[in-house]
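**Q** Mind looking at a prediction? Sequence and model below.
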Amino acid sequence: MRQLTFKSGSSSYINVNQGKSILDVANWRSNKIDYGDLDRFNRTTTVTGYLEHRNLVRSSTRTGQDWRPTGWHQKAVTMNGRKIEILNRGHLLAYSITGKFNKNGQYDVSELGSLDNPKNLATQTEFSNQKTMQIFEEKVRDALEANKKVIYQVSTVFKGTDLMPIGYHLQALSTDKALNFNVFVWNVEPGVKFDYSTGRSRIDRSMKVTEQNK
């Protein structure tokens, strides 16, 4: 995936392995999150959650975050009459499915959810975070609401020594295998061109992304 390059007009995500996860339900042992260490460039790597219904939390309980992940260069732009901040502090595992875990990924009933954890935050575009990644986060939430146990793994994908990821590799598998996906989500924003080596950006009206809803 590191060799992939987004072409204007392409779909917002692509299936990997025909959309089927290569995770193994036999690895589900206990309710926890495995946070991968930051790499030598201080970049996020892989986070794997072994999730249950009790890990659901309301997004309204989330507070502010201050951590600046690698490649963080926020910019507000106006697109089609709408002013947007083009970058989000993107959670690899969404706040709303990380309830009752501490920063080490261990179950702790006093914790609300993952906040300002450098191992779980990357520089993500507004579109990638709020339009594309949300599709799959909702699938995971729905499975947890149905009392399924889910393995959900997210990896940031960087080219070389780039500071901003070109995308996110998402896989999920419920222990009953009813939930099963494997996708690569592009870290792109319509109308904006990024220099992934630094995270800096410029307006480019020719940049198009074909939005997918499922």
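**A** On my side now, so go ahead.
**Q** Please make it C-alpha for all contacts and neighbour counts, starting now.
**A** Fine.
**Q** For the protein, just list every one of the strands.
**A** 13-15, 32-35, 46-51, 76-79, 82-85, 87-91, 121-125, 150-157, 167-174, 180-186, 192-195, 200-203 (DSSP state E).
**Q** Out of the ones you listed, which gets nearest to residue 1?
**A** strand 150-157 (7.2 Å; CA to CA).
**Q** counting contacts, what elements does that closest one pack onto?
**A** strand 46-51, helix 133-145, strand 167-174 (3 or more CA pairs under 8 Å, 6 or more residues apart in numbering; DSSP states H and E).
**Q** Use this one as the comparison:
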Amino acid sequence: MKKWLSFLLLLAVCVLPFAVHENAPVPVYGKTQIPAYEEVQKPYVEINGNKPFFKSSEYVTKSVENYASLDKLGRCGTAYAVLGKDIMPTEERGKIGMIKPTGWNQAKYEGIVDSEPPYLYNRCHLIGFQLAGENANPKNLITGTRYMNVDGMLPFENKVADYVRYKNKHVLYRVTPIFDGDNLLANGVLMEASSVEDKGKSISFCVFCYNVQPGVKINYKDGSNSLDVSAAKTSGTKASSAKTQSTKTQKAKTVTADNKAASAQTPASAPTVDSANYIANRNTGKFHIAGCSSVNDMKESNKVPYNTRDEAIGAGYVPCKRCNP
């Protein structure tokens, strides 16, 4: 792969009849060089010095949402919003399984993708559900790897959501999927945000999140994928080395499931909803202390049990603000 991938960042804002802007924000065009993921080895990279491309005229204090129409290939365009507490969701997220965004070529990778089941792809909201309450909107959902969704986009979404919710302020927000030519799967998304009332002093970022999954080869033309054998071998070697070291240093401790081949002890059983210390909500993306009142409000099908706080966070869940687990 070339050291640099040249993409045309079409930061186009769809013109829709919202009262906030008599004239919707004009499209911003920027041409930049985005380093290949292999050169970065991180879920995201800062673009334009981490400064968003917003114009001063866009800093308004009334909430708005604009979603570009799907193009001739059925692909999403730019999603733009002035986020405010008034448009944040008040109900749990509903089903989105009926939406099949372009490039949806699902597969499982046990031991590679950190989820259960270990599905490669998520239906990624351009503007996260927690920010604007948009659920099964096909103009707001793209095919994205779990790695991009959880390790790339989610930390930035959480940062913005916390600011809007607890400061009761507004944030300019724009997410643009970047497609190469007629490819059906995006190479990644450009995320921009800037706090409105203080002109970006509290919230300001401009990052590109890579639509990749370490250990998996992806064909961006159609989303097809296969195991990256070379990466799997490297990962296996590292895992074997780590296990050996762990065995040496953990002899006095309970043997974990990873070491069960070297021990006759039975590994700790997976937690149940009744025995777990923490319960995550797969709809809201938050986790709670088992005794939190919010747990009683969840549907049973949405409850995901965890023994430890680290396990829940590692799976991509964020702490509930009510019980502060």
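**A** Perfect, thanks for sending it. Just so you know, these numbers come straight off a predicted model, no measurement behind them.
**Q** Quick TM-score on the pair, please.
**A** Superposed pair, TM-score by TM-score structural alignment, normalised by the length of the first structure: 0.83. Supporting alignment: 193 aligned residues with a CA RMSD of 2.1 Å.
**Q** hang on, the earlier thing: okay, the helices and strands packed on strand 150-157 of the first structure, which one's buried deepest?
**A** Most buried of these, by mean neighbour count (mean count of other CA atoms under 10 Å): strand 167-174, with a mean of 25.
**Q** can you pull the buried residues of the helix ranked longest in the second structure?
**A** Counting by DSSP state H, the longest helix found in the second structure is helix 229-249. Residues of helix 229-249 of the second structure classed as buried by neighbour count (16 or more other CA atoms under 10 Å): 232, 235, 247.
**Q** Dump these to CSV, plus distance to residue 145 of the second structure.
**A** Formatted as CSV, these follow (distance: CA to CA, whole Å):
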residue, distance to residue 145 of the second structure
232, 17
235, 19
247, 33
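**Q** Nearest to residue 166 of the second structure among the residues you listed?
**A** Using CA to CA, the buried residues of helix 229-249 of the second structure come closest to residue 166 of the second structure at residue 235, 40.7 Å.
**Q** what about residue 179 of the second structure, neighbour count?
**A** Applying other CA atoms under 10 Å, we find 22 residues neighbouring residue 179 of the second structure.
**Q** From the centroid of the first structure, which residue is nearest?
**A** By CA atoms, centre = their mean, the first structure has its centre lying nearest to residue 92, at 3.7 Å.
**Q** residue in the second structure matching it?
**A** Here residue 92 of the first structure is matched to residue 126 in the second structure, going by TM-score structural alignment.
**Q** do the same with residue 45 of the first structure
**A** So, by TM-score structural alignment, residue 45 of the first structure is matched to residue 77.
**Q** ditto for residue 15 of the first structure
**A** By TM-score structural alignment, residue 15 of the first structure lines up with residue 46.
**Q** again with residue 128 of the first structure
**A** In the second structure, residue 128 of the first structure lands on residue 148 (TM-score structural alignment).
**Q** So its match sits against residue 214, correct?
**A** No: with contact defined as CA atoms under 8 Å, residue 148 of the second structure does not count as touching residue 214 (10.4 Å).
**Q** about what we covered before: now the strands of the first structure in a markdown table, please, with extra columns for distance to residue 22 of the first structure.
**A** Output for the strands of the first structure, formatted as a markdown table (distance: least, CA to CA, whole Å):
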| stretch | distance to residue 22 of the first structure |
| --- | --- |
| strand 13-15 | 13 |
| strand 32-35 | 17 |
| strand 46-51 | 13 |
| strand 76-79 | 38 |
| strand 82-85 | 35 |
| strand 87-91 | 22 |
| strand 121-125 | 24 |
| strand 150-157 | 11 |
| strand 167-174 | 8 |
| strand 180-186 | 8 |
| strand 192-195 | 31 |
| strand 200-203 | 34 |
